[in-house]
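In: Only the shape, not the letters, is given here:
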């Protein structure tokens, strides 16, 4: 009997067809399964392909008595109760490498957009609200010689730093731990604490995963540190920012603007943000390119195949699970 793979959301199908000889793939009829459908199907499945924005909570994981692998379609795994999965001996993987370049591209695009007021001017021209094209009108902010503060100089942060250097920007960064000197030299990046970064950066880009430590990492006190001429860019997770605090600071023009790919309660976007001219909004599209989404499906398929062949080097989010006495893959002798 074939092992069952439950795919919680419609993703590009073609790359996963390589699994059909050994697995039964269960796809939703529409865009996604309802919670009721997931609850009914998950007890019979050994793999779940989860998707960001679609929670896989402790209740669902506990109901999945045969589950060995959660293969997340995306880099961030805040949609999964990883702690519960680890307790039950379930391996959790993600697709980190594929999203790096497109997310950095988007972050750079948002920086350019909000700095040069591209979306604002586009809206104004279409609505025939911009009539004065004079030399002293419609100014933006140039990037050359400006300081980009990257909060989270991981893979995406490094890819963004490379792009910023090409625009003649200076790079400072804040991580939990200072990087090795040769890495800092490669990206011409200077380490600093978060407070100093916020005080000195002309653009602040958030590139951290959502964890208990990073939830509301940027709130009223942090926003108050930023320069009135500074811009905030977020391509990580919406909850990294206290959204109400950001709205208040933007209303008072205490920072120059923001560009946001992610929001606290997606897909809902507060009206206050929608009607602000100095805010650029996009619908969580960091990895949303034709090439990337297909590559993500390909990586998920490869992870599943390699996992059941006992291969190493998988992008495991909870590596401590391998040493667990409850490890289901080991206990049941799957291969």
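Out: The structure has been received and is ready for your questions. Bear in mind that the values here come from a model prediction, so they are computed numbers and not experimental data.
In: hey, let's count contacts and neighbours off CA atoms from now on
Out: Will do.
In: Determine the longest helix present in this structure.
Out: The longest helix of the chain (DSSP state H) is helix 290-308.
In: helices or strands up against that helix?
Out: strand 69-73 (3 or more CA pairs under 8 Å, 6 or more residues apart in numbering; DSSP states H and E).
In: okay, the angle between the strand it packs on and helix 290-308?
Out: Relative orientation of strand 69-73 and helix 290-308, computed by axes from the mean of the first three to the mean of the last three CA atoms, to 10 degrees: 170 degrees.
In: Which SSE is immediately downstream of the longest helix of the chain?
Out: Next in sequence after helix 290-308, counting helices and strands by DSSP states H and E, comes helix 328-331.
In: Check which helices and strands that following helix sits against.
Out: Packed against helix 328-331, as judged by 3+ CA pairs under 8 Å, 6+ apart, are no other helices or strands.
In: what does that helix rub up against?
Out: Contacts to helix 328-331, defined as CA atoms under 8 Å, 6 or more residues apart in numbering, come from residues 67, 68, 88, 89, 90.
In: Could you do stretch 210-217 as well?
Out: For stretch 210-217, contacts defined as CA under 8 Å, 6+ apart pick out 76, 78, 208, 236, 237, 239, 240, 241, 242.
In: between the contacts of helix 328-331, which has the most around it?
Out: Highest neighbour count within the contacts of helix 328-331: residue 90, with 28 neighbours (other CA atoms under 10 Å).
In: just checking, that one touches residue 71?
Out: No: with contact defined as CA atoms under 8 Å, residue 90 does not reach residue 71; the gap is 10.4 Å.
In: just to revisit the earlier point, can you redo the contacts of helix 328-331 as a markdown table, where the extra columns are secondary structure?
Out: As requested, the contacts of helix 328-331 are exported to a markdown table (DSSP: H, G, I helix; E, B strand; the rest coil):
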| residue | secondary structure |
| --- | --- |
| 67 | coil |
| 68 | coil |
| 88 | coil |
| 89 | coil |
| 90 | coil |
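In: Second structure for comparison follows:
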């Protein structure tokens, strides 16, 4: 039987699915560092990875490796240049998490705008003694302007939600979406600079790459309204976290909601000194149904990519499909 490595604890029934086809080496503990992952991959034909780094050294040290299946949409944890050079197929899990992630992005934006976390901490600390007209006054979502940076599937799902709140929607993307999508979403294309100046609530939904690194930095934050909020459900590194902390501290923008961070799970601890930021630990896709769908899709990709199961040789979500032709 072919050998596969599973990098994180995952649903037992998914492990059992993999065991129908492979000899499974399943890690059942905290996340492994890159060098330990490389060691476990050395004799494997495939891997089920949950966002862990798979770099050139790991690929070069695993001569039998053919498929690495990522239980995520983003794949900046993969060195795709090394994958292509060694004929290793990478796969991901798009689409199954779109609506759940959009739900969470909306919740995070609303919690940020309405100061939910800050007011809850106030209540829990026993500070609530009386009503005050200006206690925790935030900003409205309804009737405001939503700025979406990254109008892919999740960005479009966010824009659909905006209709129920009577919001104006402006968006920026590497390229404009089709006219019929703009019409459906009642969304207006704008330059990044124009969007930042006009939006009351900016939500980031762009994939991470060298080009998108620090899409929002000190310069961009100066363009935003002092009353505006920034929500990041994309990837750490899209925002310059140090610049954002400075902007929040100085009141340059009103508040931020962050599900992702540079260097996570490590992050800039100065965020913890701020009251005008809502922080969550990369959980935008974390509903039971969606995480199961992601895990099963990642398993489908691995099984098919290694030539097994009903879709043998035809995995649903190849990142670099050209290697299948070699």
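Out: Looks like it arrived, so ask away. Just so we're clear, the structure is a prediction, and the values are computed from it rather than from any experiment.
In: what's the TM-score for these two chains?
Out: TM-score of the superposed chains, computed with TM-score structural alignment, normalised by the length of the second structure, equals 0.94; 322 aligned residues with a CA RMSD of 1.6 Å.
In: what sits up against the longest helix of the first structure?
Out: Helix 290-308 of the first structure is contacted by residues 11-13, 15-16, 18-19, 47, 49, 69, 71-74, 93-95, 98-99, 102, 287, 312, 314-315, 334-335 when judged by CA under 8 Å, 6+ apart.
In: Can you show me the helices along the first structure?
Out: Here the first structure has its helices, by DSSP H, at 35-41, 58-63, 82-87, 100-116, 118-126, 155-166, 181-186, 194-200, 220-225, 243-251, 271-274, 290-308, 328-331.
In: With respect to residue 140 of the first structure, which of those helices lies nearest?
Out: Nearest of the helices of the first structure to residue 140 of the first structure, taken as CA to CA: helix 100-116 at 4.4 Å.
In: Need the counterpart of residue 157 of the second structure in the first structure.
Out: By TM-score structural alignment, residue 157 of the second structure lines up with residue 159 in the first structure.
In: ugh, typo on my part, it should be residue 274 of the second structure
Out: In the first structure, residue 274 of the second structure lines up with residue 276, judged by TM-score structural alignment.
In: can you tell me how far that match sits from residue 243 of the first structure?
Out: Relative to residue 243 of the first structure, residue 276 of the first structure is positioned 14 Å away (criterion: CA to CA, to the nearest Å).
In: quick one: which of these two has more around it?
Out: residue 243 (20 against 15).
In: which residue is nearest the centroid of the first structure?
Out: residue 236 (4.2 Å; CA atoms, centre = their mean).
In: Kindly state which residue of the second structure is aligned to that one.
Out: Under the alignment (TM-score structural alignment), residue 236 of the first structure maps onto residue 234 of the second structure.
In: So what's the residue count around the closest residue to that match other than its chain neighbours?
Out: Residue nearest to residue 234 of the second structure in three dimensions, not counting chain neighbours: residue 205, with 4.6 Å by CA to CA, 6 or more residues apart in numbering. Neighbour count of residue 205 of the second structure, defined by other CA under 10 Å: 26.
In: Then the one 10 residues further on?
Out: Applying the criterion other CA under 10 Å, we find 19 residues in the vicinity of residue 215 of the second structure.
In: Now which residue in the first structure aligns to it?
Out: If you follow residue 215 of the second structure across to the first structure using TM-score structural alignment, you land on residue 217.
In: pretty sure residue 263 of the first structure is touching residue 237, no?
Out: Yes: between residue 263 of the first structure and residue 237 there is a contact under CA under 8 Å: 6.8 Å.
In: Check the gap between the equivalent of residue 170 of the first structure over in the second structure and residue 148 of the second structure for me.
Out: Using TM-score structural alignment, the equivalent of residue 170 of the first structure in the second structure is residue 168. Distance, residue 168 of the second structure to residue 148 of the second structure, by CA to CA: 11 Å.
In: Let me see the contact set for the aligned residue in the first structure for residue 68 of the second structure.
Out: Residue pairing (TM-score structural alignment): residue 68 of the second structure is matched to residue 70 of the first structure. Shown in contact with residue 70 of the first structure (CA under 8 Å, 6+ apart): 47, 48, 49, 50, 90, 91, 92, 93.
In: Just the residues you listed: which are in strands?
Out: Residues of these located in strands (DSSP state E): 47, 48, 49, 50, 91, 92, 93.
In: Which one of those is nearest to residue 117 of the first structure?
Out: Nearest to residue 117 of the first structure out of these is residue 50 (CA to CA; 36.4 Å).
In: Just give me the neighbour total for that closest one.
Out: So residue 50 of the first structure, with other CA under 10 Å, has 24 neighbours.
In: Pretty sure it sits against residue 56.
Out: Yes: using CA under 8 Å, residue 50 of the first structure is in contact with residue 56, at 7.2 Å.
In: thinking again about what came up before, and which of the contacts of stretch 210-217 of the first structure is nearest to residue 41 of the first structure?
Out: Of all those, residue 41 of the first structure sits closest to residue 78, with 22.1 Å by CA to CA.
In: what's the closest non-adjacent residue to the closest one?
Out: residue 210 (6.2 Å).
In: what about the one you found, how many residues close to it?
Out: Residues near residue 210 of the first structure, counting by other CA under 10 Å, number 19.
In: before we move on, what about the one 3 residues further on?
Out: Residue 213 of the first structure sits with 9 neighbouring residues when counted by other CA under 10 Å.
In: Repeat that for residue 177 of the second structure.
Out: Quick note: residue 177 of the second structure (other CA under 10 Å) scores 16 neighbours.
In: Residue 254 of the second structure versus that one, what's the distance?
Out: In terms of CA to CA, residue 177 of the second structure sits 30 Å off from residue 254 of the second structure.
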